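Enquirer: kindly generate the corresponding structure for this input.
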Amino acid sequence: GAADFYTGARVRLNGFEFALFQADEFTLAYMEAHPDIFPMSNPEYVLDELRQAVAAEPAKLDELEAALGAADLGGEFSGFARYEPFQAALSHAGFELHEQPLITLMRYFHIVHDSVGAVDFKAVLRAIAALK
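Expert: As a prediction, the model looks like this:
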């Protein structure tokens, strides 16, 4: 179904396998506008997955906070990290996300800091730690 189409997916059509490695702005916005069809483009779905990982292994949140602190653009825990260090911090803390959920998080928590695109990781940490 439609939920099988997301950045990072491999789909087979007529015996040929295709890797979906990129989506344009229109496609990403469409998927975000239809989270019932595209759950990996739903920030709450992605955050719930991260919350479940933290519930199973609470130390992951502390590891993530430390890794994000090291990736901080401001150097003094300003709370902003560029995309690649944000992804690396998630991986370092044991959060392995497919490309689409990662894109979803980065778009949802996107900010511009000193004219550089970044992720507001303090907001990410608060959202993960929030009880549902």
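Enquirer: please count neighbours and contacts with C-alpha atoms only from this point.
Expert: Fine.
Enquirer: from what I see, A71 and A81 are in contact.
Expert: Yes - between A71 and A81 there is a contact under C-alpha atoms under 8 Å: 5.8 Å.
Enquirer: those two: which is more packed in?
Expert: A81 (29 against 23; other C-alpha atoms under 10 Å).
Enquirer: the more buried one and F121: what is the separation?
Expert: Taking C-alpha to C-alpha, to the nearest Å as the measure, A81 falls 7 Å from F121.
Enquirer: Y30 too?
Expert: From Y30 to F121 the distance is 25 Å (C-alpha to C-alpha).
Enquirer: can you check A29 too?
Expert: 22 Å.
Enquirer: same question for L47.
Expert: L47 is 13 Å from F121, by C-alpha to C-alpha.
Enquirer: likewise A66?
Expert: Taking C-alpha to C-alpha, one finds A66 at 11 Å from F121.
Enquirer: now the second one, please; I'll put the structures next to each other:
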Amino acid sequence: CDESTARFYRDELGLDMNPAAPPPRPLRPQSAVIVPPHNGFGKEEDARQNCLSLHPKPPRQNVIRLLENKGKLLRFVAKIENATGFDVERVFVVSYFLDSDELSIFEPPVKNSGRSGGKFAERCKVRKPGSMDYYAEADVYLGARIVVNTRVFVLVDADEYTLQYMEAHPEVFPLADAASIARRVQASAGGADRELRRLDPGGSGEVAPEDFKAALMASVPGLQ
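Expert: As a prediction, this is how the structure comes out:
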């Protein structure tokens, strides 16, 4: 009650109307937030926000990376690893978006193939198998294997922009570091020279491209 009412009860009736301190409320244990596995609808980052708040907000993004890499993507030609049957001839285009670290996979339609092609995987972030980490820029390069929707894709080729981008960023793509490769080839020149001479017993100075590649890979450690 207010001060005037409390004074009346105290002076006229001898009652103290000051409220007693409420007993302390027991602390309720906070339950841990359990995020269920993604059901495949929409993006996982957006779905997770619904589990963290009653008023979900868009997930935070790296604005600087978005501005620096807006519209940039790396495109690779991919094949299914250990494919059998009709899958042997299937060819896919894997696109990696540098501004958001997202992947998309598209299968170009081929006439009279019995397959209509189209989207194999919508643009989204993809987790590495058995890990909570997403595929990053350094994980996509020629020869890399990525797992999407339980399928293993091998990146076998890339467009010219992607090749130039990887060569311009050797700190991210060490296998595309031309200077490092040249140093390793020079250090192993003796072994490569002997192998090339063995492949060219007539001394013509010419070997088949596949033999030249095999000789370098056999002589230079770590060369792919």
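Enquirer: TM-score for the pair, please.
Expert: For this chain pair, the superposition-based TM-score is 0.49 by TM-score structural alignment, normalised by the length of structure 1; 88 aligned residues with a C-alpha RMSD of 3.1 Å.
Enquirer: A29 and F121 of structure 1: who's more crowded?
Expert: The neighbour comparison of A29 of structure 1 against F121 (other C-alpha under 10 Å) goes to F121, with 27 against 13.
Enquirer: which residues do A81 and F121 of structure 1 both contact?
Expert: Common neighbours of A81 of structure 1 and F121 are listed as L68 (criterion: C-alpha atoms under 8 Å, 6 or more residues apart in numbering).
Enquirer: list the buried residues of the host helix or strand of V147 of structure 2.
Expert: Applying DSSP states H and E as the criterion places V147 of structure 2 in strand 145-148. Buried residues in strand 145-148 of structure 2, counted by 16 or more other C-alpha atoms under 10 Å: 145-148.
Enquirer: and which of these is nearest to S104 of structure 2?
Expert: The shortest approach to S104 of structure 2 among the buried residues of strand 145-148 of structure 2 belongs to V148, at 9.5 Å (C-alpha to C-alpha).
Enquirer: immediately after the host helix or strand of D193 of structure 2, which helix or strand?
Expert: D193 of structure 2 is part of helix 189-199 when elements are defined by DSSP H and E. Going down the chain from helix 189-199 of structure 2, the next helix or strand is helix 209-219, by DSSP H and E.
Enquirer: that next one versus helix 189-199: what angle between them?
Expert: 140 degrees (axes from the mean of the first three to the mean of the last three C-alpha atoms, to 10 degrees).
Enquirer: tell me what helix 209-219 of structure 2 is packed against?
Expert: helix 189-199 (3 or more C-alpha pairs under 8 Å, 6 or more residues apart in numbering; DSSP states H and E).
Enquirer: buried set for the helix it packs on?
Expert: 192, 195-196, 199.
Enquirer: kindly provide the distance from E44 of structure 2 to V77 of structure 2.
Expert: 26 Å.
Enquirer: same question, A189 of structure 2
Expert: For A189 of structure 2, the distance to V77 of structure 2 - C-alpha to C-alpha - is 32 Å.
Enquirer: structure 1: helices as residue ranges?
Expert: Applying DSSP state H to structure 1 gives helices spanning 25-33, 43-56, 59-71, 83-92, 99-108, 121-129.
Enquirer: which parts of the longest one are buried?
Expert: For helix 43-56 of structure 1, burial by neighbour count (16+ other C-alpha under 10 Å) applies to 43-51, 53-54.
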